[in-house]
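Enquirer: Here is a sequence together with a model predicted from it:
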Amino acid sequence: MAVLVVGCRARVVIQLKLLMWAALVVYYVELYTDINMVAQHWGLDHSVAVILLVARCVQALAVTAAVISESSKQPPSEEEEVLKQALLGADVEAPAAKQKRPWYQLMFTAIMYVWPRTPLMQLRAGICVLAIAVMRLLNLAVPILYRDVVNTLADASSAAHPRAGDKPEFTTFWHIFYPYALLYMVAAFFQGGAGTGATGLLNNLRSYLWIPIAQNAFRSISVDVFSKTLDLDLRWHLMRKTGEVTRIMDRGTSAIQNVLSTGPATSASNALLEGYWDMNKYDNARGARVTDALLNYETVKCFNNEELEKQKLEEAIINYQKVEYKLMASLNGLNMLQSIIIFSGLIAGLVVCTKGVAEGRLTVGDAVLFITLMQQLYAPLNYFGSYYRTIQQQLIDMENCFDLLGTSPSLTDKPGAKDLVASKCSVEFDNVSFSYHADRPVVKGISFYCPGGQTLALVGSGKSSALRLLFRFYDPTSGVIRVDGQDISEVTQASLRANMAVVPQDTVLFNDTILHNIQYGRPSATDEEVYEAAEAASIHESITTRFPQGYDTIVGERGLRLSGGEKQRVAFARAILKNPRILLLDEATSSLDSLTERRIQDALAAKRSGRTTIIVAHRLSTIMDADVIIVMKEGDIVERGTHQQLVQMGGLYAEMWTRQAEAAVVEELGTADEIGTADDKSNGDVSEMAAAHGSSNSLVQ
């Protein structure tokens, strides 16, 4: 039978030796019948029972280790790669080869999250382990007691109904009920399971005590994984897809939760039978394709590519379903083969038991004991094939999750780093160079100094990278950046960023209320302070008049319910509310009209006392009042000075200024022409407008 089992299993799933263990279990049960007969003959029932109990526990642990080890060491097949492509997309970079963790290391890491930290929780965990140990003992004791009850009843029945000529012997109820029937009832009540109509007192107690342990462990790992993703640097996030990271987080925590929900695993039957068939995790196959489409909804609509996105989604699902069909068909075939082999063993065992009872070597209770033990052993074996795939997938998910937890950010605080001591908040770049790629530098040895409380503007290529370096999203390749004379690489990132606020060009808001998005700049701020910041950013009136729910209006995903100008004004209000010592503006007014821009600049100027402001701008009209303007070209500083000085120099800045001024004249002429045509008086008005702009342009030049 063992040869047949191994042969059939090898034809279904290569390298899976699971049914070889099932065959050994069948052989063990059949052997148990013979051993039981010998033990009864020599009066060694109790000694043999203890030996068999130890053998069963060792065997269960061996089966568990074999299944998990085989699941974890099997390399990803071609079907696994198709699944990855369906889930992550065909354009995903192949990850760098990494050494796979042994399964026992994964389990040990998971146990570190499971094991509670407080004495009360540790006591709960200890009781759970003790309850499971007692349940394992009852798994063997209940069938044996059941056998004794059957034998007692059979003997009593035979004595009460003897053969013809023999005198009947009647026994009392208590003689029959005690001790075996009473012990069986008590043991079955605590064990539960088949025939009791309940799950058992011990199992319910263990489940109840395990609830807070599982919840604490799940909360711990979920928060740790989320915290780790926030701690990792910007370079790490830019190199990975958001959907891929969230899938690792969701699947990893889900895999650990599935382990925790069943309590501590003590045998192959518990580890497999009580696990969840987690097919819902494959719903992420379609999510991988639709995430980008939903995040870029406007782009899809603008280019009329709805059908293309539907086609891409359908192709991903078809590729996944092809693999799913092969896997499910293989598992179904495996289960049918297992059923045939299992019932063959059961029939063979019943033949042996029937022959033993007929010959007087076995009692009816022995036959009942054999059938009961077979049911206990075969029930979990029926799930081995089905749950092999689940175990393998959950080990992979746990490994990816633990790899994420073990990832170290490339940019961290140095040991012993101190908090930034901010006074005037002067900013200095000292021969700073930086490149995203070694062969493409974006900042080339730039040096400048901005005294505290002044405004410095950056124009040209490489300006936004300079802001990222100041915010310490990256460390420079060479050179030093100082704030108040302190090297920012020597201070903590939290203290550095606590003194800064940034208004980006592309403002992304949380899918929450307007109040929450503004208050995000300083969560402890009162509603009145939020309203004051909104007024300074010229957004308060729009919020109260345009939106029925006012500040409680949900802005939508990435703030899509707001216009571009409204989103930028919310970002301004958030920065104003924080009241930073250093304010960074990265093309912050690109979506604002001239009047709103002027109002915000006036509000910032009124609050600028003692604040250092660094502006990255393409529209030169927004930086005319800057104390110093740095002009960059291909990462180098080519000019510096005030607006008037740079215009008079006639260099790159003057050329950019003239080009933008001419573009503004043409734009306003076009607007005036449309207005004039609508009012049927275009000629005179356009001539006057052209003359006016002609004189202003000459003044500029």
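Expert: That came in fine, so what should we check first?

Enquirer: only C-alpha atoms for contact and neighbour calcs from this point on.
Expert: Will do.

Enquirer: Regarding the spatially most central residue of the chain, what is its secondary structure?
Expert: Relative to the mean C-alpha position of the chain, the nearest C-alpha, by C-alpha atoms, centre = their mean, is the one of residue 249, at 1.3 Å. Under DSSP: H, G, I helix; E, B strand; the rest coil, the three-state class of residue 249 is helix.

Enquirer: Below is structure B, check it against A:
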Amino acid sequence: MTDQVPIKGAGMKIYLRLLTYVRPYWLPFSLGIIGFIIYAATQTGFAALMEYLVDAIGEQKEDAYIYGPLALIGIAFARGLGTFMGNYFTAYVARNIVHQLRVVMFDKLLVIPLDYYHNNASGHILSKISYNVEQVTNAATESLKISVREGMTVIGLLGYLLYINWQLTLVFAAVSPFIALVVAVASKRFRRLGHRIQDSMGEVTHVASENVQGVQVVRVFGGGDKERHRFQEASGQNLRQSLKMATTEALSTPIVQLIVSSALALLIFLALHPLMSTGMSAGQFIAFITAAGLIAKPLRSLTEVNGAIQRGIAAAQSIFELIDEETENNSGSLISDRGEGRLQLKDLCFSYLPNKPVLTHLNLAIEPGQTVAFVGKSGSGKSTLANLLPRFYEPTSGTILLDGHPLADYDLGSLRDQIALVTQNVVLFDGTIKENIAYGAMQDVTEAEIIAAAEAAHVMEFVSRMSDGLDTEVGEKGTKLSGGQRQRIAIARAILKNAPVLILDEATSALDTESERHIQAALENVMQGRTTLVIAHRLSTIESADQIVVMEQGEIIEQGTHDELLAMNHTYAGLYKKQFSETYTPKRVNRENTGDIE
């Protein structure tokens, strides 16, 4: 896609679609156009003033010393007014368009399927909202401004030239096909390079974002040289494409200027040749040459702006590709209050790729209030199953029932109201602890409800030692807090939501002993009265589950209570014994040597 040049006419369709965002701002846009018309008229007025002054000198008009200066001041005032109106109102419209596009893109990111995020690097997505939109700004502000202003200037001056001497004007107009050829060739290259620059800028953002997020790993494992090389490669690619764009711009402008100057030289030759009789007065001749000379600058500007327009079209294409992405399937209409939390899996199958099943013919019944643990090796499909419940993905075949209704029958918002989620990788947003507990739809709950949830999740245990209490800022992604503290805030968020179904995806892994003790106690609180699905590697944390489901390669191979599965002496028993020998014995050593309590 990156090197693809849109088919003929596609660029214009994209630009016209971009201009549809102008419709709500037709009044300021019209005022901007009027401003440019005034500006263009002053260019033609200046050429006409030259004719008047030269003829006035030749004819010794007595009132010329009054009207000439007044006309010059009037032209200057009109040009200033036109420039202000054109620049301000087009900028007003363009910045609003950019704001609209960013809002529409962000809104789309909130509702597109999850696989879009898996298929597109975060840096490239962010680049669309930041860099690509700014390229559209250039196309919608400077480019549009110059195109309208200079285009109308050219039209006005050509009209004046035709009025003075249409024969010579036709000679001047004969250079138009050559200019059009230069612009057409440059346009294709500009658009192709525009796509490459966007992709390379997305890669720059992607590499930088990865390093900001993984700075500790980079430093501890000595990845500085590798990451430096990656960034230099990404930035170097952007540099190379930008220089190619600059070269094309730098060549196209003087070529057009040379063509225009050659045409202007031909006009002077024909007008001054003894054998040619133009029938023009001295004033008309000066005015004609002045007007023809004034055309050179707007023509040059029109060719220079072509690069920005093509970059804007390429950027708009990538933006519209995101805007046109299909949203999550929300065809269900069932709106439910807090349900019981009864879950059924009926012949459930799922695959990310064709002919590569991740879940195969799962059948399972989970009663309200039960705690069901899913165990198995990595890649057995546990987390995938957890992602199917909130309909982040749709089953390939089979169905999942919640309280007797297929998930597809539920309105997405209503379905997700029935589910709370706590994962190993806790997501906190820049703000206070209170704001992160009462997040989203819970932002209007009372202070007492937040404190109760915080107490139940053992959040108050560490908040009580903070000077700002629940109003303590957590920092970006909760970096001001420890992993255990972040985890407890996530549990408090789940408790406050009070959903009938709770998903715990590796919620206690990779925590220290003290944090795990608090979190296990918090989890016991949050699991009460809820249907709980636990995905865990630490088998010691799920011994009291009502059911333990052992998965392997997307299938359920064992199912029962902890004691029943141990008695079977198959897969679960093997996993438990292996984990017991690997983890339990070292903990005993730690107790003897360091006094840690597990």
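Expert: It's in. Only a predicted model underlies this, so the values are computations on that prediction, with no experimental measurement involved.

Enquirer: Looking for the alignment partner of the residue nearest to the centre of the first structure in the second structure.
Expert: Structural alignment (TM-score structural alignment) places residue 249 of the first structure against residue 129 in the second structure.

Enquirer: picking that back up, look up how far residue 255 of the first structure lies from the residue nearest to the centre of the first structure.
Expert: As judged by C-alpha to C-alpha, to the nearest Å, residue 249 of the first structure and residue 255 of the first structure stand 10 Å apart.

Enquirer: can you check residue 592 of the first structure too?
Expert: Plainly put, residue 592 of the first structure is 48 Å away from residue 255 of the first structure if you go by C-alpha to C-alpha.

Enquirer: what about those two, which has more around it?
Expert: For residue 592 of the first structure versus residue 255, neighbours defined as other C-alpha atoms under 10 Å are more numerous around residue 255 (23 against 17).

Enquirer: pretty sure that one is touching residue 400, no?
Expert: No: between residue 255 of the first structure and residue 400 no contact is recorded; they are 10.8 Å apart, counting by C-alpha atoms under 8 Å.

Enquirer: list residues touching both of these two?
Expert: Both residue 255 of the first structure and residue 400 lack any common contacting residue under the criterion C-alpha atoms under 8 Å, 6 or more residues apart in numbering.

Enquirer: which residues sit in contact with the match of residue 249 of the first structure?
Expert: 102, 105-106.

Enquirer: ok, of these, which one's closest to residue 163 of the second structure?
Expert: Proximity of those to residue 163 of the second structure was ranked by C-alpha to C-alpha; the top entry is residue 102 with 47.4 Å.

Enquirer: counterpart of that closest one in the first structure?
Expert: Matched by TM-score structural alignment, residue 102 of the second structure corresponds to residue 222 in the first structure.

Enquirer: Repeat that for residue 344 of the second structure.
Expert: In the first structure, residue 344 of the second structure lines up with residue 428, judged by TM-score structural alignment.

Enquirer: where does that match land in three-state SS?
Expert: strand.

Enquirer: same question, the one 5 residues further on
Expert: Three-state secondary structure (criterion: three-state DSSP) places residue 433 of the first structure in strand.

Enquirer: What residues does it make contact with?
Expert: 441-446, 476-479.

Enquirer: Could you do residue 180 of the first structure as well?
Expert: Contact criterion C-alpha under 8 Å, 6+ apart gives 145-146, 148-149 as the residues in contact with residue 180 of the first structure.

Enquirer: same thing with residue 458 of the first structure?
Expert: Taking C-alpha under 8 Å, 6+ apart, we find residue 458 of the first structure in contact with 614-617, 629-632.

Enquirer: Confirm that it sits in a strand.
Expert: Yes: according to three-state DSSP, residue 458 of the first structure belongs to a strand.

Enquirer: And it, what's its match in the second structure?
Expert: Using TM-score structural alignment, residue 458 of the first structure pairs with residue 374 in the second structure.

Enquirer: quick one: its match and residue 562 of the second structure, what's the gap?
Expert: With C-alpha to C-alpha as the criterion, residue 374 of the second structure and residue 562 of the second structure are 12 Å apart.

Enquirer: Now the common contact residues for those two.
Expert: What both residue 374 of the second structure and residue 562 touch, as defined by C-alpha under 8 Å, 6+ apart, is the set residue 548.

Enquirer: before we move on, the earlier item: distance of the match of residue 249 of the first structure from residue 562 of the second structure?
Expert: 50 Å.

Enquirer: Strands of the stretch 351-500 of the first structure, residue ranges please.
Expert: Ranges of strands within the stretch 351-500 of the first structure are 427-437, 440-450, 455-460, 478-483, 486-487, 500-503, based on DSSP state E, counting those that start in this stretch.

Enquirer: Which one, of those strands, ends up nearest to residue 683 of the first structure?
Expert: Of all the strands of the stretch 351-500 of the first structure, strand 455-460 comes closest under C-alpha to C-alpha, at 38.7 Å.

Enquirer: Leaving out the residues flanking it, which one is nearest to the residue mapped onto residue 285 of the second structure from the first structure?
Expert: For residue 285 of the second structure, the aligned position in the first structure is residue 367, judged by TM-score structural alignment. Distances taken as C-alpha to C-alpha, 6 or more residues apart in numbering place residue 353 nearest to residue 367 of the first structure, at 5.6 Å, with adjacent residues excluded.
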